[in-house]
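Trainee: Just the structure for this:
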Amino acid sequence: MTESTLDDEIYDLRFYLQRSVRYHMRRASFFVKWQRITSFVGVVFGSAALTTFIEQVPDAVAIYSALIITVASAFDLVVGTGQHAWQHNDLRKRFLELAGELDARPPSEKLVAYIWHKIRRIEADEPAARELLNLMVRNDVIRSKFSKEEADGLVANICWVKRATANLVDWGIEKY
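Mentor: Just a heads-up that it's a prediction; the model follows:
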């Protein structure tokens, strides 16, 4: 392997690791926020003060409040937002450790093979990826590495609705 090829391999590895770290950081953050919202809804709509207030309003408000608590709690329970947050945080840490190993050792073909091997082992533990979210974090890494003018020509243009819901809906990337 020539030196320029090795440099390209190292660059590709760093890019991949940065993208993976950012991806799992976004996923963990999403699940933590969702869990906090669910907890907030449960506390507020389940509190005695609100229950007292609801007794003075039409029955429909009480029914809707109970429905909100039930749906939010069911989603949290079924999806396991806390578990997903921990899983993505753990995966992020594992990719960060690999990035540290890559930076701490002198570049070599053996190191590249070793890091890719470790990446594949981490990927075996990953849940299915959300492709549009992957594309979004790819854009983030590009913006972090290039000037605005260069980055604008390299990033994918993703509509705001898909960006806002990329953690909830697996849009795919056929037409972003």
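Trainee: Could you use CA atoms for every contact and neighbour count after this?
Mentor: Noted.
Trainee: Let me know the next secondary structure element after whichever helix in the chain runs longest.
Mentor: Counting by DSSP state H, the longest helix found in the chain is helix 3-46. Using DSSP states H and E, the helix or strand that follows helix 3-46 in sequence is helix 48-55.
Trainee: Check the gap between the residue in the chain sticking out farthest from the centre and residue 5 for me.
Mentor: Each residue of the chain has a distance to the centre, and by CA atoms, centre = their mean the biggest one is for residue 56: 42.4 Å. To residue 5, residue 56 is 73 Å away according to CA to CA, to the nearest Å.
Trainee: Equivalent analysis for residue 46, please.
Mentor: 61 Å.
Trainee: For those two, work out which one has more neighbours and name it.
Mentor: residue 46 (14 against 11; other CA atoms under 10 Å).
Trainee: how about the nearest residue to the more buried one, chain neighbours excluded?
Mentor: Nearest residue to residue 46, sequence neighbours excluded (CA to CA, 6 or more residues apart in numbering): residue 69, at 7.5 Å.
Trainee: Now do that neighbour: how many residues are near it, please.
Mentor: Neighbours of residue 69 (other CA under 10 Å): 20.
Trainee: go on, residue 36?
Mentor: By other CA under 10 Å, neighbour count at residue 36 equals 15.
Trainee: Tell me the helices and strands packed up against the helix or strand where the residue nearest to residue 46 lies.
Mentor: Secondary-structure assignment from DSSP H and E places residue 69 in helix 59-79. Applying 3 or more CA pairs under 8 Å, 6 or more residues apart in numbering; DSSP states H and E, one finds that helix 59-79 contacts helix 3-46, helix 48-55.
Trainee: Let's compare: structure for the following, please.
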Amino acid sequence: MNLQDMSDDQFRLLFDVRRSIRYHDRRRAFFERLHQITGGLTVLLSGSVLFDIARPGDSPAWLLALATVAAVLAAWDIVVGYAAKAGLHRDLKARFVALEIRLLASDDSPASWSAHQGERLAIERDEPPIYRALDVLCHNELLRAEGFGQNGGADYSFRVSRIQRLTRHLLHWADIKPA
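Mentor: The predicted structure is shown next:
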């Protein structure tokens, strides 16, 4: 399939699939980082408690606080399931990549594009709620990658505030407007 021969609807579908790939890659990396940080802090804090156990006498209050923090971090990682969430986003990205491959390899018949639309909706059905600021940042990044940023891409991009950018993985931000 030649990109220049695509209709607007076909290009929008391809663009949305590529944006979703970027989005799920960012979410996967975020959860993997949280899992690594939580695991590392748990090991470090637990290690200091183990050293204190070998020492005679009572443990100082700050060391008991460290042990509590380590336990809370480990429990939080297990309850929230950072590794499982990273795996979910890894799988969703793989499904979108497979869809992109099929999109580019298929003919441009209406039946095949309808099937691809249905497949995209089936993947989106399995997605957790979208973090809009992150989605918009991926949209803007893809515009630049596709060459729309150099000549008039601002018409299609969105403005993301600093606070939205900082909380892109934490808050859903429903009110992001085009630039």
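Trainee: And the TM-score between them?
Mentor: Superposed pair, TM-score by TM-score structural alignment, normalised by the length of the first structure: 0.84. Supporting alignment: 171 aligned residues with a CA RMSD of 2.7 Å.
Trainee: Need the residue closest to the centroid of the second structure.
Mentor: Note: the second structure centre (CA atoms, centre = their mean) maps to residue 27, 1.7 Å.
Trainee: which residues touch the closest residue to it other than its chain neighbours?
Mentor: In space, and not counting its chain neighbours, residue 27 of the second structure is closest to residue 89: 6.4 Å by CA to CA, 6+ apart. When contacts are counted by CA atoms under 8 Å, 6 or more residues apart in numbering, residue 89 of the second structure touches 24, 25, 27, 28.
Trainee: now these in JSON lines, with distance to residue 144 of the second structure?
Mentor: Below are those laid out as JSON lines (distance: CA to CA, whole Å):
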{"residue": "24", "distance to residue 144 of the second structure": "18"}
{"residue": "25", "distance to residue 144 of the second structure": "18"}
{"residue": "27", "distance to residue 144 of the second structure": "20"}
{"residue": "28", "distance to residue 144 of the second structure": "22"}
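Trainee: Pick out whichever of the residues you listed sits closest to residue 145 of the second structure.
Mentor: residue 25 (15.8 Å; CA to CA).
Trainee: before we move on, back to that, who wins for neighbours among the contacts of residue 89 of the second structure?
Mentor: residue 24 leads the contacts of residue 89 of the second structure on contacts (other CA under 10 Å) with 25 neighbours.
Trainee: And stretch 79-97 of the first structure, what's buried?
Mentor: For stretch 79-97 of the first structure, burial by neighbour count (16 or more other CA atoms under 10 Å) applies to 81-82, 84-89, 91-92, 94-96.
Trainee: and if you look at stretch 155-169 of the second structure?
Mentor: Applying 16+ other CA under 10 Å to stretch 155-169 of the second structure flags 157, 158, 160, 164, 168, 169 as buried.
Trainee: Would you mind listing the outside residues contacting it?
Mentor: Applying CA under 8 Å, 6+ apart, the set of residues contacting stretch 155-169 of the second structure is 27, 30, 131-134, 136-137, 139-140, 143, 171, 173, 176-179.
Trainee: Repeat the analysis, applying 6 Å as the threshold.
Mentor: 133, 134, 140, 177, 178, 179 (CA atoms under 6 Å, 6 or more residues apart in numbering).
Trainee: Now do it: distance to the chain's middle.
Mentor: A distance of 15 Å separates the centroid of the chain from that of stretch 155-169 of the second structure, by CA atoms, centre = their mean, to the nearest Å.
Trainee: mind checking the end-to-end distance for that stretch?
Mentor: Start-to-end, stretch 155-169 of the second structure (CA to CA) is 25 Å.
Trainee: Aligned counterpart of residue 155 of the first structure in the second structure, please.
Mentor: With the correspondence set by TM-score structural alignment, residue 155 of the first structure lines up against residue 157 in the second structure.
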